[in-house]
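Visitor: Predicted model and sequence follow; I will ask about them next.
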Amino acid sequence: MNNIYYISQGNSPKEHLENIKNVVESGVKLIQLRMKNVAQKIFLETAVEAKKICDSNNAQLIINDNVEVAKTINSYGLHIGKEDMKPLDARAILSEETIIGGTANTLEDCRFLATQKVNYIGLGPFRFTNTKKKLSPILGLEGYQQIISQLRKEGIELPVYAIGGITMNDFQELYTTGVHGIAVSGILSNKPVKEIKELIAS
């Protein structure tokens, strides 16, 4: 199966958990719980349940932009946005084993994240997406090719996940750019297990 990284979506904690459950039961192994503008208590409660779902399906849970929740539930990882704390500061709080990923939009962002000792880079957006409020310049296939090829020239071998408005039809072409995996949200959300399985097998 392709290296799919699911970013959770939902209008309520219940919807986030339902979507995560369906996606992991379909065989996806890397999940990010991404909840914006919710109380810390609700985020933590949802994260505890999400981790149970992931653990029972041998999937790995990454928490978006909330180092306290990641530490409390001992999640597999933490993903940090560009406007948030520096990955090295998060590393000082979390265990050495915790995977830390960072968001990048440019070659300079990727270089910075490499100095911050992240474990992977989420690079995007590939195209326009409604998921993000403030969208950075769109990269397209050419953008990924240029950035990844330059990183490799500089000896930066970090896994890069493509993100942002990606459809299943983009997968094959995106993998030719050298990305390690593909992060998706909308295309796997609010769908039954059978449909998700068909999508990720195609």
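Guide: Noted; the coordinates are in hand. Residues are numbered from 1 along each chain as shown.

Visitor: From here on, just use CA atoms for contacts and neighbour counts.
Guide: OK.

Visitor: just how off-centre is the longest helix along the chain within its chain?
Guide: Longest helix in the chain, counting residues (DSSP state H): helix 40-56. Distance, stretch centre to chain centre, for helix 40-56: 16 Å (Cα atoms, centre = their mean, to the nearest Å).

Visitor: tell me which element the closest residue to Phe171 other than its chain neighbours falls in.
Guide: Spatial nearest neighbour of Phe171, chain neighbours left out: Ile182 (7.5 Å); criterion: Cα to Cα, 6 or more residues apart in numbering. Assigned by DSSP states H and E, Ile182 belongs to strand 181-184.

Visitor: returning to what we had before: and the residue nearest to Phe171, how close does it get to Leu135?
Guide: Per Cα to Cα, to the nearest Å, Ile182 is found 18 Å from Leu135.

Visitor: So for these two, which sits in the more crowded spot?
Guide: Between Ile182 and Leu135, counted using other Cα atoms under 10 Å, Ile182 has the larger neighbour count: 24 against 15.

Visitor: so what's Ile73 up against?
Guide: 47-48, 51 (Cα atoms under 8 Å, 6 or more residues apart in numbering).

Visitor: any idea how far Trp196 is from Cys54?
Guide: Slight slip there: residue 196 is Ile, not Trp. Ile196 sits 16 Å away from Cys54, going by Cα to Cα.

Visitor: Use this one as the comparison:
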Amino acid sequence: MEKFYLVTGSVNLLKLLVPVGVKLVQLRIKDAPIDQLRQQITEAKLCCQQYGATLVLNDYWQLALELGIDFVHLGQEDLQNADFSALRRANIRFGLSTHDEAELELALSLTPAYVALGPVYPTKLKKMKWGPQGLHRVRLWKQIAGQTPLVAIGGITPQRVAGVLGMGADSVAVVTDIQLALDPVARCQEWLRAIKKVDYATI
């Protein structure tokens, strides 16, 4: 699994950063009209195809089936309604959010492509009932997840990436650190360099 996982709610930011070298990107759009959703998802799909990147669609598993998106991310609130049989028949992979042991157990029972743990550090992304999980939880989650890839998310910066990957995370998801950057392209390049350093350090 790619170690750097960009998460963005902007298709324009996606189209700006994928050409820089991002190979795994989640499109997380909230509260948009359905026609706009279809248009933006299609634009993201075409961009990722052009540059050989993997597109993950957040939440909208029905649109993934409709538009031929082969990877979705689902939160715990989506698990009751998602048609996992339909996703499997269409060979659509799915990643699942987890925050506590019960959620992790449920997620692993569905055989996901990855499980996500967050927030690892304090985050500006959204208000959550869970406080920062900390690096010790990253290590614990990986021990429990075993061969299932683990994505760490929440408050991670280039300076923290080596520690997070060192605890066993297979990938780090990045949202606000790039989204709020004065120069998202430069910040993305900094991230890619930081990931590359970790790769070399572990060879």
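Guide: Perfect, I can see it now. Treat the numbers as computed from the prediction; the structure is a model and nothing was measured.

Visitor: Any chance you could compute the TM-score here?
Guide: Overlay of the two chains. TM-score (TM-score structural alignment, normalised by the length of structure 1): 0.86; 191 aligned residues with a Cα RMSD of 2.0 Å.

Visitor: How many residues are close by the aligned residue in structure 2 for Asn37 of structure 1?
Guide: Under the alignment defined by TM-score structural alignment, Asn37 of structure 1 is paired with Asp31 of structure 2. By other Cα under 10 Å, 6 other residues sit near Asp31 of structure 2.

Visitor: Spatially, which residue comes closest to the aligned partner of Gly186 of structure 1 in structure 2, not counting chain neighbours?
Guide: Alignment note: Gly186 of structure 1 maps to Thr176 in structure 2; criterion TM-score structural alignment. Nearest residue to Thr176 of structure 2, sequence neighbours excluded (Cα to Cα, 6+ apart): Leu125, at 6.4 Å.

Visitor: quick one, what contacts that neighbour?
Guide: Listed by Cα under 8 Å, 6+ apart, the contact set of Leu125 of structure 2 reads 154, 175-176.

Visitor: can you map out the helices along structure 1?
Guide: 13-25, 40-56, 67-73, 87-93, 107-115, 140-153, 171-175, 193-201.

Visitor: Quick check: which of those is buried the most?
Guide: Of all the helices of structure 1, helix 13-25 carries the top mean neighbour count, a mean of 21, counting by mean count of other Cα atoms under 10 Å.

Visitor: what's that helix in contact with?
Guide: Residues from elsewhere that reach helix 13-25 of structure 1 (Cα under 8 Å, 6+ apart): 6, 8-10, 31, 33, 42, 46, 49-50, 53-54, 57, 59, 188-193, 196.

Visitor: again, 6 Å this time
Guide: Outside helix 13-25 of structure 1, the residues that touch it by Cα atoms under 6 Å, 6 or more residues apart in numbering are 8-10, 189, 193.

Visitor: same question, stretch 170-183 of structure 1
Guide: By Cα under 6 Å, 6+ apart, stretch 170-183 of structure 1 touches 3-6, 145, 159-163.

Visitor: Apply 7 Å and report the result again.
Guide: Residues from elsewhere that reach stretch 170-183 of structure 1 (Cα atoms under 7 Å, 6 or more residues apart in numbering): 3-7, 141, 144-145, 148, 159-163.

Visitor: Glu142 of structure 1 and Lys21 of structure 1: what is the separation?
Guide: Glu142 of structure 1 sits 34 Å away from Lys21 of structure 1, going by Cα to Cα.

Visitor: Looking at the contacts of Ile73 of structure 1, which is nearest Gly81 of structure 1?
Guide: For the contacts of Ile73 of structure 1, the closest approach to Gly81 of structure 1 (Cα to Cα) belongs to Ala47, at 18.1 Å.

Visitor: What lines up with that closest one in structure 2?
Guide: For Ala47 of structure 1, the aligned position in structure 2 is occupied by Ile41, per TM-score structural alignment.
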